[in-house]
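Q: model the following, please.
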Amino acid sequence: MNRQKEKVIIHVVDDDYGIRAALNRLLVHAGYDTKLYSSGADFIEKYDHSPGCVILDLAMPGLSGEHVLYEITSARFNLVVLILTGHATISTAVKLIKAGAVDLIEKPFDNEQLLGKISKLLDSAQSFFAKNILIADYQRCLSSLTPSERSVMELLLTGMTSREIADHLHNSKKTIDIHRARVMKKMHATSLRDLLEGWIRLNT
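A: A predicted model of the protein is given here:
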């Protein structure tokens, strides 16, 4: 079995039981691990933030495919998305891809075409998955900072020295140096460049 297939889950989000079952058979036979969801809300609630691919039905009652796509992109879930629709148009495709969908396939679909799209998505997604893992790790480190440490870090990222930060925050340089050392330790950074690269990655 391909190692790449073992690393990700294919999430099938479709309110049609027959389509979920058919996709599950196809994907499992192709060597993928799958999880099935009968609604967008069910998927959003249960997704565990691991790298994966979502096959997402566009027209579902309740939380629509477009709304689920918005949730995925706004929350920066570590997912690539294949939209499944029975009534795609060029304008719809363009809109969805701009919103974050990576590809789109129309119903009824050809099995080999669908598997080819998934394989291509996952091949091209490895750097995307890796970047999102780094971002998640950076966010966890960031959340461990105290408010004072966060303030010092933000000023460090502007290029200010410890003395300038101390003057700006009306504190002693010794206290700022202590905060600075704690920031570097908690953020697993050996230099200001490490801090800056993580911050840029988080905000781009």
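
Q: only C-alpha atoms from now on, for both contacts and neighbour counts.
A: Fine.

Q: which residues does the residue of the chain positioned farthest from its centre contact?
A: Distance to the chain centre peaks in the chain at Ser172, reaching 40.2 Å (criterion: CA atoms, centre = their mean). Ser172 sits next to Ala166 when contact means CA atoms under 8 Å, 6 or more residues apart in numbering.

Q: repeat for the one 10 residues further on
A: Applying CA under 8 Å, 6+ apart, we find Arg182 in contact with Glu149.

Q: report the buried residues of whichever strand or helix holds it.
A: Using DSSP states H and E, Arg182 maps to helix 173-186. Within helix 173-186, the residues that qualify as buried are 173, 176-177, 179-180, 182-184, 186, counting by 16 or more other CA atoms under 10 Å.

Q: hey, where'd the helices end up in the protein?
A: 3-7, 17-29, 40-46, 65-74, 90-99, 111-143, 147-156, 162-169, 173-186, 192-202 (DSSP state H).

Q: also this sequence, please, to line up against the first:
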Amino acid sequence: MNGTEKERLVHVVDDDEAMRDSLQWLLEGSGHHVRTYADAASFLATGGLSGSGCVLLDVRMPGMSGLELFEELRRRELPLPVIFITGHGDIPMAVRMLRKGAVDFLEKPFSDAQLLDRIEEALDRSRTWCERQRRRQEIERRLASLSQREREVLTLIVAGRLNKQVADDLGISIKTVEVYRARVMEKMACDSLAELVQAMTWWEEERVRPWGQLE
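A: Okay, the predicted model is just below:
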């Protein structure tokens, strides 16, 4: 499956075979790539846990419920937006799931147009999550390449300390600070202090951002 196909991938997890077949027919007819699963365990065992696409998830299933699978995806921090479908209206439950990052909570029967609209929203969200995840992993890879002393210098210069102050803090010469600073800028692939500060600020915010939150 190429990159474009992965971006259009919808995982359908529902124990109702007729519903799975109906959704697959609708979604494939709308240009999506579809994988179906009869239960949550099958999805976790064979599903696309690399984080591509989105998940159309039934709430009530034998074994692990849709809600439990949703929590597992959150725990693993996978960029797989979830749309819940249910035949059992439960407004408080829907509100809880939406607050935790679900895209929507659709009660059967729902219109094809409504479902397709929500899936496009979910796929857009998935692309945004994946891009953020790639950027975060790249920053973490670069951070891992720094020596302990380079990390100390990085922390101080991002905090706004001048070279002389960094030298005093670490008990080294200003010339040595300049050498370490140049190495940090090179390894972090930043051309200016402002760019470095922006990258580190973004990374710190992403580390604590709740799963599913875009803003």
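
Q: ok so, going back, looking at the helices of structure 1, which is nearest to Leu84 of structure 1?
A: Comparison of those against Leu84 of structure 1 by CA to CA identifies helix 65-74 as nearest, at 9.0 Å.

Q: show me what the closest one is packed up against.
A: Counting contacts by 3 or more CA pairs under 8 Å, 6 or more residues apart in numbering; DSSP states H and E, helix 65-74 of structure 1 packs against helix 40-46, strand 79-85, helix 90-99.

Q: which residues are contacting the longest one?
A: Put plainly, it is helix 90-99 of structure 1. If you take CA under 8 Å, 6+ apart as the criterion, helix 90-99 of structure 1 is touched by 66, 69-70, 73, 103-104.

Q: picking that back up, export the helices and strands packed on helix 65-74 of structure 1 to a markdown table and tack on distance to Ile135 of structure 1 and mean neighbour count?
A: Below are the helices and strands packed on helix 65-74 of structure 1 laid out as a markdown table (distance: least, CA to CA, whole Å; neighbours: other CA atoms under 10 Å):
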| stretch | distance to Ile135 of structure 1 | mean neighbour count |
| --- | --- | --- |
| helix 40-46 | 20 | 15 |
| strand 79-85 | 14 | 24 |
| helix 90-99 | 20 | 13 |
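
Q: list just the nearest of the buried residues of helix 173-186 of structure 1 to Leu36 of structure 1.
A: Looking across the buried residues of helix 173-186 of structure 1 and measuring by CA to CA, the closest to Leu36 of structure 1 is Lys186, at 37.9 Å.

Q: hmm, the closest one is touching Cys141, no?
A: Yes. Counting by CA atoms under 8 Å, Cys141 is a contact partner of Lys186 of structure 1 at 6.0 Å.

Q: give me the common contacts of those two.
A: Counting by CA under 8 Å, 6+ apart, no residue touches both Lys186 of structure 1 and Cys141.

Q: returning to that earlier point: want to throw the helices and strands packed on helix 65-74 of structure 1 into a markdown table with distance to Pro147 of structure 1?
A: Listed next are the helices and strands packed on helix 65-74 of structure 1 as a markdown table, based on distance: least, CA to CA, whole Å:
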| stretch | distance to Pro147 of structure 1 |
| --- | --- |
| helix 40-46 | 30 |
| strand 79-85 | 31 |
| helix 90-99 | 34 |
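
Q: so which of these gets nearest Lys117 of structure 1?
A: Minimum separation from Lys117 of structure 1 across the helices and strands packed on helix 65-74 of structure 1 (CA to CA) falls at strand 79-85, 8.2 Å.

Q: how far apart are the closest one and its match in structure 2?
A: With mean CA distance after the TM-score superposition for structure 1, strand 79-85 of structure 1 departs from structure 2 by a mean of 2.1 Å once superposed.

Q: the residue nearest to Gly48 of structure 2 when sequence neighbours are not counted and Arg151 of structure 2: what is the separation?
A: Nearest non-adjacent residue to Gly48 of structure 2, counting by CA to CA, 6 or more residues apart in numbering: His11, 7.9 Å away. Going from His11 of structure 2 to Arg151 of structure 2 by CA to CA, to the nearest Å gives 41 Å.

Q: which one's more surrounded, these two?
A: Shown here are His11 of structure 2 and Arg151; by other CA atoms under 10 Å, His11 has more neighbours (22 against 16).

Q: from Leu23 of structure 2, how far out is that one?
A: Distance of His11 of structure 2 to Leu23 of structure 2, given as CA to CA: 10 Å.

Q: do Ser173 of structure 2 as well
A: When distance is defined by CA to CA, Ser173 of structure 2 is 67 Å away from Leu23 of structure 2.

Q: ditto for Arg118 of structure 2
A: Arg118 of structure 2 is 14 Å from Leu23 of structure 2, by CA to CA.

Q: what do you get for Ala182 of structure 2?
A: Using CA to CA, we find Ala182 of structure 2 at a distance of 55 Å from Leu23 of structure 2.

Q: do the same with Gly48 of structure 2
A: The spacing between Gly48 of structure 2 and Leu23 of structure 2, counted by CA to CA, is 18 Å.

Q: can you check Ser145 of structure 2 too?
A: For Ser145 of structure 2, the distance to Leu23 of structure 2 (CA to CA) stands at 46 Å.

Q: so the two - more neighbours on which side?
A: Leu23 (19 against 13).

Q: what sits against the residue nearest to the spatial centre of structure 2?
A: Taking CA atoms, centre = their mean, the centroid of structure 2 lies closest to Pro79, which sits 3.2 Å from it. Counting by CA under 8 Å, 6+ apart, Pro79 of structure 2 makes contact with 51-52, 126, 129-130, 212.
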